[in-house]
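Enquirer: after the sequence you'll find the predicted model.
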Amino acid sequence: MATLPNGIRHLPGFLDRAAQEHLVEAIRRIVAEAPLYVPAMPGTGKPMSVRMTNCGPLGWVTDKERGYRYQPTHPATGKPWPAMPPELVEMWEQLAGYPKPPEACLVNFYSDNAKMGLHQDRDEVEFSAPVLSISLGNTCLFRVGGLDRKDPTGSFKLSSGDIVLLGGEGRLAFHGVDRIYPGTSTLLKNGGRINLTLRRVNP
């Protein structure tokens, strides 16, 4: 993709290998406390192809009955989400250009055949804070469009250690993951891709 929509920034290779490995260890501790689960689409109850969990004061969840929302507890265990690792908060402070800390970090695990359809991140109250996305593991093909689902889209690859910020005019851009490229990273010993999405929910 030659040029990204306004407000969307791609920072290739922002995290070196050591920083990536450190984050993966932090995520393992989060998952031990707040297990990955399979979310369901609102209305249809169709399972999504990713598994997910969260850390921070709030977590993004979805199910058939109540749909997309943020809540302070894990839907399966009922326990509060684990604290957000300080290195994620520091990254937000360095890159987000927003005065308050992130409230939610969604952890998505993509197996090598998982994908994510085009969607907007619009379940938050606060849209002046960007969405900060961190890629770990196998490369994916990331698709981004405009503010309308019918707007033209373009794609580019995200590798392990890359960061994407959706802010400004691009904060509500439609985006998704078309595919995962197996065997493109040795970071996760069983393959797949982890995506961390930091968001500020409330003003």
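Expert: Structure's in. What do you need?

Enquirer: alpha carbons only for contacts and neighbour counts from here, please
Expert: Will do.

Enquirer: name the residues of stretch 141-159 that are buried.
Expert: Buried residues in stretch 141-159, defined by neighbour count with 16 or more other C-alpha atoms under 10 Å: 141-147, 153, 155, 157-159.

Enquirer: got another, please set it beside the one above:
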Amino acid sequence: MSALFPRERREVAPGALHVPGWLDDAEQARLLAACRAWARPPAGLETVVLPGGGVMSVRSVSLGLTWQPYHYVPVTAAGEPVKPFPDWLGALGRRAVAEAYGPAAGEAYAPDMALVNFYDDRARMGLHQDRYEAGSEPVVSLSLGDTCVFRLGNTETRTRPWTDLELESGDLFVFGGPSRFAYHGVPKTYPGTGPAGLGLKGRLNITIRVSGLARPPQNE
């Protein structure tokens, strides 16, 4: 989705930074190719079923650890070992945190997992907190494909106040500090708005995280 005016880097809330166009075309293409490889079985793209029987509209694949209601585990719902978290993706996460908070913060950032969510034309994500990690290190969010409305709320409730902004392909969003446990979600996507040259129908969101959980080492 093209903007009439250049989109500016901005702090949306204390500790929450939006950097438009952070990934260049080559980086987006590399990340998309990796997502497509991760989505293949075993431990590929899956649909999460909630305890009450509800089915999440996004489909997901995890690296390092996977989220199953309401904790992280090293195997999928089908009992398959989760794919390893690659070093190069960790380096990208450190670069993102350095972009947001400075070189020292980037050097100290040690992510060990990622969650990749795929949004088709109908998929949405309700307001939620990322609170199943053992610590409070920042979450790095990268967008590929179609533009979405990203809703960043407050840390107390799912109700207002919140801020809506558009995340486009290549955008970086980092939330930490006072905004680390803010409610957030995706109420809307705009089908057909992704870059034509990328070759992606739909939206991919990659969130890089520090689990803070002790577990056996994985083979790369």
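Expert: Right, received. Where do you want to start? As the structure is a computational prediction, the values presented were derived from the model and not from experiment.

Enquirer: hang on, the earlier thing: which of the buried residues of stretch 141-159 of the first structure fall in strands?
Expert: Among those, DSSP state E puts 141-144, 155, 157-158 in strands.

Enquirer: farthest-apart pair in these, please.
Expert: Val144 and Leu158 (12.0 Å; C-alpha to C-alpha).

Enquirer: mind putting the buried residues of stretch 141-159 of the first structure in CSV, distance to His74 of the first structure included?
Expert: Supplementary listing: those in CSV, determined by distance: C-alpha to C-alpha, whole Å:
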residue, distance to His74 of the first structure
Leu141, 29
Phe142, 28
Arg143, 29
Val144, 29
Gly145, 31
Gly146, 32
Leu147, 31
Thr153, 34
Ser155, 33
Lys157, 31
Leu158, 29
Ser159, 29
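
Enquirer: hey, where'd the helices end up in the second structure?
Expert: Secondary structure of the second structure (DSSP state H): helices at 25-38, 87-101, 103-108.

Enquirer: mean neighbour count and distance to Ser141 of the second structure added to these, as TSV?
Expert: Listed next are these as TSV, based on neighbours: other C-alpha atoms under 10 Å; distance: least, C-alpha to C-alpha, whole Å:
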stretch	mean neighbour count	distance to Ser141 of the second structure
helix 25-38	15	13
helix 87-101	19	9
helix 103-108	14	15
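
Enquirer: and of these, who's closest to Val174 of the second structure?
Expert: Val174 of the second structure lies closest, by C-alpha to C-alpha, to one member of the helices of the second structure: helix 87-101, at 6.8 Å.

Enquirer: okay, the angle between the closest one and helix 25-38?
Expert: 130 degrees (axes from the mean of the first three to the mean of the last three C-alpha atoms, to 10 degrees).

Enquirer: check which residues of stretch 47-60 of the first structure are buried.
Expert: Of the residues in stretch 47-60 of the first structure, 48-60 count as buried by neighbour count, 16+ other C-alpha under 10 Å.

Enquirer: other residues contacting stretch 68-84 of the first structure?
Expert: For stretch 68-84 of the first structure, contacts defined as C-alpha atoms under 8 Å, 6 or more residues apart in numbering pick out 30, 33-34, 37, 42, 53-62, 104-105, 123.

Enquirer: go again using 7 Å as the cut-off
Expert: Residues from elsewhere that reach stretch 68-84 of the first structure (C-alpha atoms under 7 Å, 6 or more residues apart in numbering): 30, 33-34, 54-62, 123.

Enquirer: list the ones among the residues you listed that fall in strands.
Expert: Of these, the ones assigned to strands by DSSP E are 54-55, 59-61.

Enquirer: what sits against the counterpart of Phe174 of the first structure in the second structure?
Expert: The alignment partner of Phe174 of the first structure in the second structure, by TM-score structural alignment, is Tyr183. Applying C-alpha under 7 Å, 6+ apart to Tyr183 of the second structure gives the contacts 127-129, 152-155, 158.

Enquirer: redo that, cut-off 6 Å
Expert: 127-129, 153-155 (C-alpha atoms under 6 Å, 6 or more residues apart in numbering).

Enquirer: related to what we said a few turns ago, save the buried residues of stretch 47-60 of the first structure as CSV, and put in distance to Val164 of the first structure too.
Expert: CSV is the format used below for the buried residues of stretch 47-60 of the first structure (distance: C-alpha to C-alpha, whole Å):
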residue, distance to Val164 of the first structure
Met48, 22
Ser49, 22
Val50, 19
Arg51, 21
Met52, 19
Thr53, 20
Asn54, 19
Cys55, 19
Gly56, 20
Pro57, 22
Leu58, 21
Gly59, 20
Trp60, 19
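
Enquirer: those: which two are farthest apart?
Expert: Farthest-apart pair in these is Ser49 and Pro57; separation 25.1 Å (C-alpha to C-alpha).

Enquirer: alignment lookup: Gly135 of the second structure to the first structure.
Expert: Using TM-score structural alignment, Gly135 of the second structure sits opposite Glu126 in the first structure.

Enquirer: for its match, give me its contacts.
Expert: 201-203.

Enquirer: again, only using 7 Å
Expert: 200-203.

Enquirer: same question for Asn113 of the first structure.
Expert: Taking C-alpha under 7 Å, 6+ apart as the criterion, Asn113 of the first structure is in contact with Ile180.

Enquirer: that one -> the second structure?
Expert: Matched to the second structure by TM-score structural alignment, Asn113 of the first structure sits across from Arg122.
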